[in-house]
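> Sharing a sequence plus its predicted fold:
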Amino acid sequence: MQIYKVGGAVRDRLLGKPVTDIDWVVVGATTKEMLAKGFRPVGADFPVFLHPKSGEEYALARTERKSGRGYGGFTFHASPEVTLEEDLIRRDLTINAMAEDDQQNLTDPYHGQRDLEARLLRHVSPAFAEDPLRVLRVARFAARYAALGFTVAPETLELMRQLSESGELEALTAERSWKEISRALMEDQPRVFIEVLRDCGALKVLMPEVDALFGVPQPEAHHPEIDTGAHTLSVLEQAARHKQPLTVRWACLLHDLGKGLTPEEEWPRHIAHEHKGLKLIKAVNERFKAPKDCQELALLVGKYHTHGHRALELKPSTLLELLQSFDVYRRPQRFEEFIAACEMDARGRKGLEQRSYPQAEYLRGAANAARTVAVQPLLEKGFKGPELGEAIKRERLKALKAYKEKA
């Protein structure tokens, strides 16, 4: 029995990056031997075990063969005869197909170290094209390591293009796709993830609503970058730069989908794009089964982001309607995330990345003004039921009028 550290732990050590998760592969062992040493089995599809003390995952060396469509369409074979090299060749990228023993002696049959030095994301073998999830994974690694100068090898991009055209991407489950998308959006350069997907044709398969934004012009006075797709990437870039949470980044990606529906004869104007985009945002949310908080914020930002930009001009009644839509009294955090998404949208424009956004403080002040309305005095006056609701609304409107006059 020989045990090796494999994959990301080896890659990140060689890059000088912190190692968080460690994967181990065991060569020359049987399930019976692992159980005898106290390892606990966890893998339903193939033999994976938890270490009796550390809890880390140890997998028996295995080979795989394509047997169906999609990410799960494989049959695995694990036995003591499977070599380390055979196990490593089934991995996605050369930089993830290295192993080291307990003395840090490197096993690198597919030249991962050379590709690390060349800053290349290159597939290990033609079997790469058998797993559609790898298109998303490579795009995610491109986003993660873009700051280090990594790019996708042309021949790997070509395989990703073939996968995108094959129909295999449609076999991916919503859960697996969302896991990769959400992780990629939380990288330091999530725009690279979208760019790589677009370069290989996967974006128009997975998110045709986002792909449709590229080449759609906007008024230059408000959008010096002109192209709606380029603007969306810049907004996403700002969200990453400002360390926004996943909810905000997802909303930033989807906020302008309605502009993709504008007839060419109406370009560069996009009248009512906010409302037109809601059905598209809903479709993307459902396609990937995004978490509820991501879905809700994306729809609200899509509908109201121009309200955010015009906050200082809004009538008190419109401002109150906005606050009610976000339920700022019970869910203040969601309104904060809306403000953040609006600010990222305002900054995601060529040459305007450092612009101030006074609307943010104004909206926070408005929310606080509305929240200060006390319910108890209204109850003491005898208001109840629907009448109480109307009375609260009147008092909040009064508070917002006073706030607007002072501001």
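That came in fine, so what should we check first?
> rest of the way, CA atoms for contacts and neighbours
Will do.
> What residues of the host helix or strand of residue 231 count as buried?
Assessed by DSSP states H and E, residue 231 sits inside helix 228-241. Neighbour-count burial for helix 228-241, with 16 or more other Cα atoms under 10 Å as criterion, is recorded at 228-240.
> then this one, side by side with the first:
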Amino acid sequence: MQIFKVGGAVRDRLLGKPVTDIDWVVVGATTQEMLAKGYRPVGADFPVFLHPKSGEEYALARTERKSGRGYGGFTFHASPEVTLEEDLIRRDLTINAMAEDDQQNLTDPYDGQRDLEARILRHVSPAFAEDPLRVLRVARFAARYAGLGFTVAPETLELMRQLSESGELEALTAERSWKEISRALMEDQPQVFIQVLRDCGALKVLMPEVDALFGVPQPEAHHPEIDTGLHTLSVLEQSALHKQPLTVRWACLLHDLGKGLTPEEQWPRHIAHEHTGLKLIKAVNERFKAPKDCQELALLVGKYHTHGHRALELKASTLLELLQSFDVYRRPQRFEEFIAACEMDARGRKGLEQRSYPQADYLRGAAKAAREVAVQPLLEKGFKGPELGEALKRERLKALKAYKENA
């Protein structure tokens, strides 16, 4: 019985990055031996055990064979005869197919260390093309390590392209896809994730609404980068640079989907794209079963982001409608995230990344003015029910008019 540290823990140690999750593989052991040593079984599909003291996961070395469609279409075989090399060959990338013993002696049968040094994301074996989830995983690793100079090997990109064209991506569950997408959006360079998916044809399959934005022009006066797809990538890049949460990053990705529906004869203008895009944002939200807070913010940002940009020009009544739509009285954080998404949109334009966004503080001030309208005096005047709501609205409108005059 031999125990090896494998995968990401080995990769990140060699890269000099902090090691968080550790995966262990046990070679030459049976389930009975693991149980006898106090390990607790947790794996339903294949033998995985929790260490009796540390609680870390230890998996028996195993092989796998394609037996159906999609991420779950595999049969696994674990036995004491399975070698470490056989276990490692079923992994996705060479940089994830290394192992080390307790003395940090490296086992690297597929040249992962060489690819690590060359900054290449390369598949381990042709079996890579059997698992559609690997398309998303490789794109996510590309986003994570882009800052270190990593790129996807051309032959791996070709296999990803074949997978994208095979229909296998459609077999992925919403839950598995969202797990990879949400993790990728929180990487340092999430725009690389979208770009790699586009390069291999997967974006067209998974998010045709986003893919349709590439090649669609916008007015150069407002968008020096012109291309709507490139603008979307830039907005996503800004959201990562400014450490925005997942809700904001998701909204940034989807905010301009309506521009993909603009008839060519109307280019580069996109009249009412905020409204035409809502059905597309809703469709993407539902396809991946995005969490409720991500869904809500994406729809609100899609509908109102141009209001955010024109905040200083909005009438007091329009400002009030905007604040009411976000329920800023009970959910102030959601409005704060909307402001952040608008600012990322404004900065995600070629050459304008550093410009100021006075609309942000103006909108915060408007929300504060509306929130400070007290209910108690109205209750004391005898207002109740719907009448109280109307009276409160009138007072808030008055407060916003005063705010505009003094701003």
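Great, that's in hand. Here the structure is a predicted model, which means the values were calculated and not measured.
> what's the TM-score for these two chains?
Remark: TM-score between the superposed chains equals 1.00 [sequence alignment, normalised by the length of the first structure]; 407 aligned residues with a Cα RMSD of 0.3 Å.
> circling back: and the helix or strand just after the helix holding residue 231 of the first structure, how far from the second structure on average?
Later in the chain than helix 228-241 of the first structure, the nearest helix or strand by DSSP H and E is helix 246-254. Helix 246-254 of the first structure differs from its equivalent in the second structure by a mean of 0.2 Å after superposition (mean Cα distance after the TM-score superposition for the first structure).
> other SSEs contacting helix 246-254 of the first structure?
Using 3 or more Cα pairs under 8 Å, 6 or more residues apart in numbering; DSSP states H and E as the contact definition, the elements that helix 246-254 of the first structure packs against are helix 174-185, helix 228-241, helix 292-309, helix 332-347.
> Compute the inter-axis angle for it and helix 228-241.
Comparing the axes of helix 246-254 of the first structure and helix 228-241 via axes from the mean of the first three to the mean of the last three Cα atoms, to 10 degrees yields an angle of 160 degrees.
> Okay, buried residues for helix 246-254 of the first structure please.
For helix 246-254 of the first structure, the neighbour count (16+ other Cα under 10 Å) marks 246, 247, 248, 249, 250, 251, 252, 253, 254 as buried.
> And for stretch 164-178 of the second structure?
By 16+ other Cα under 10 Å, the buried positions in stretch 164-178 of the second structure come out as 164, 168, 169, 172, 173, 177, 178.
> Distance from that stretch to the middle of the chain?
16 Å (Cα atoms, centre = their mean, to the nearest Å).
> neighbouring contacts of that stretch?
Contacts with stretch 164-178 of the second structure, where a contact means Cα atoms under 8 Å, 6 or more residues apart in numbering, come from 69-71, 132-133, 135-136, 163, 200-202, 205-206, 287-290.
> Can you tell me which of these end up in helices?
Judged by DSSP state H, helices contain the following of the contacts of stretch 164-178 of the second structure: 133, 135, 136, 163, 202, 205, 206, 287.
> circling back: nearest to residue 75 of the first structure, of the helices and strands packed on helix 246-254 of the first structure?
The stretch from these with the least distance to residue 75 of the first structure (Cα to Cα) is helix 174-185; that distance is 18.3 Å.
> average distance between the closest one and the second structure?
When the second structure is overlaid, helix 174-185 of the first structure sits 0.4 Å from its aligned residues on average, using mean Cα distance after the TM-score superposition for the first structure.
> What separation is there between the residue nearest to residue 357 of the second structure when sequence neighbours are not counted and residue 313 of the second structure?
When the adjacent residues along the chain are set aside, residue 357 of the second structure lies closest to residue 343, with 6.4 Å between them (Cα to Cα, 6 or more residues apart in numbering). Counting by Cα to Cα, to the nearest Å, the separation of residue 343 of the second structure from residue 313 of the second structure is 16 Å.
> More neighbours: which of these two?
Neighbour tally, residue 343 of the second structure and residue 313, criterion other Cα atoms under 10 Å: the higher count belongs to residue 343, 24 against 13.
> ok, the more buried one touching residue 361?
No: contact criterion Cα atoms under 8 Å: residue 343 of the second structure and residue 361 do not qualify, at 10.8 Å.
> Check which residues of the lengthiest helix in the first structure are buried.
For the first structure, the longest helix by residue count, based on DSSP H, is helix 385-406. Neighbour-count burial for helix 385-406 of the first structure, with 16+ other Cα under 10 Å as criterion, is recorded at 388, 391-393, 395-401, 403-404.
> In TSV: those residues, plus distance to residue 99 of the first structure.
Formatted as TSV, the buried residues of helix 385-406 of the first structure follow (distance: Cα to Cα, whole Å):
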residue	distance to residue 99 of the first structure
388	68
391	69
392	65
393	65
395	67
396	64
397	65
398	68
399	65
400	63
401	66
403	63
404	64
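> Of all the helices and strands packed on helix 246-254 of the first structure, which one is nearest residue 219 of the first structure?
If you check each of these against residue 219 of the first structure by Cα to Cα, helix 228-241 wins as the nearest, at 9.9 Å.
> Provide a list of residues in contact with residue 257 of the first structure.
Contacts for residue 257 of the first structure were tallied using Cα under 8 Å, 6+ apart; they are 209, 210, 213, 273, 277, 280, 281.
> do residue 407 of the first structure as well
If you count contacts by Cα under 8 Å, 6+ apart, then residue 407 of the first structure has residue 362 around it.
> measure it to residue 304 of the first structure for me?
Between residue 407 of the first structure and residue 304 of the first structure the distance, using Cα to Cα, works out to 22 Å.
> So which residues of the stretch 1-150 of the second structure form strands?
Along the stretch 1-150 of the second structure, counting by DSSP state E, counting those that start in this stretch, strands occupy 2-6, 23-27, 40-41, 48-50, 57-60, 62-66, 74-78, 99-100, 106-107, 120-121.
> Those strands into JSON lines, with extra columns for distance to residue 380 of the second structure and mean neighbour count?
As requested, the strands of the stretch 1-150 of the second structure are arranged in JSON lines below (distance: least, Cα to Cα, whole Å; neighbours: other Cα atoms under 10 Å):
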{"stretch": "strand 2-6", "distance to residue 380 of the second structure": "69", "mean neighbour count": "19"}
{"stretch": "strand 23-27", "distance to residue 380 of the second structure": "64", "mean neighbour count": "21"}
{"stretch": "strand 40-41", "distance to residue 380 of the second structure": "65", "mean neighbour count": "18"}
{"stretch": "strand 48-50", "distance to residue 380 of the second structure": "63", "mean neighbour count": "21"}
{"stretch": "strand 57-60", "distance to residue 380 of the second structure": "63", "mean neighbour count": "22"}
{"stretch": "strand 62-66", "distance to residue 380 of the second structure": "72", "mean neighbour count": "17"}
{"stretch": "strand 74-78", "distance to residue 380 of the second structure": "69", "mean neighbour count": "15"}
{"stretch": "strand 99-100", "distance to residue 380 of the second structure": "73", "mean neighbour count": "22"}
{"stretch": "strand 106-107", "distance to residue 380 of the second structure": "77", "mean neighbour count": "18"}
{"stretch": "strand 120-121", "distance to residue 380 of the second structure": "69", "mean neighbour count": "24"}
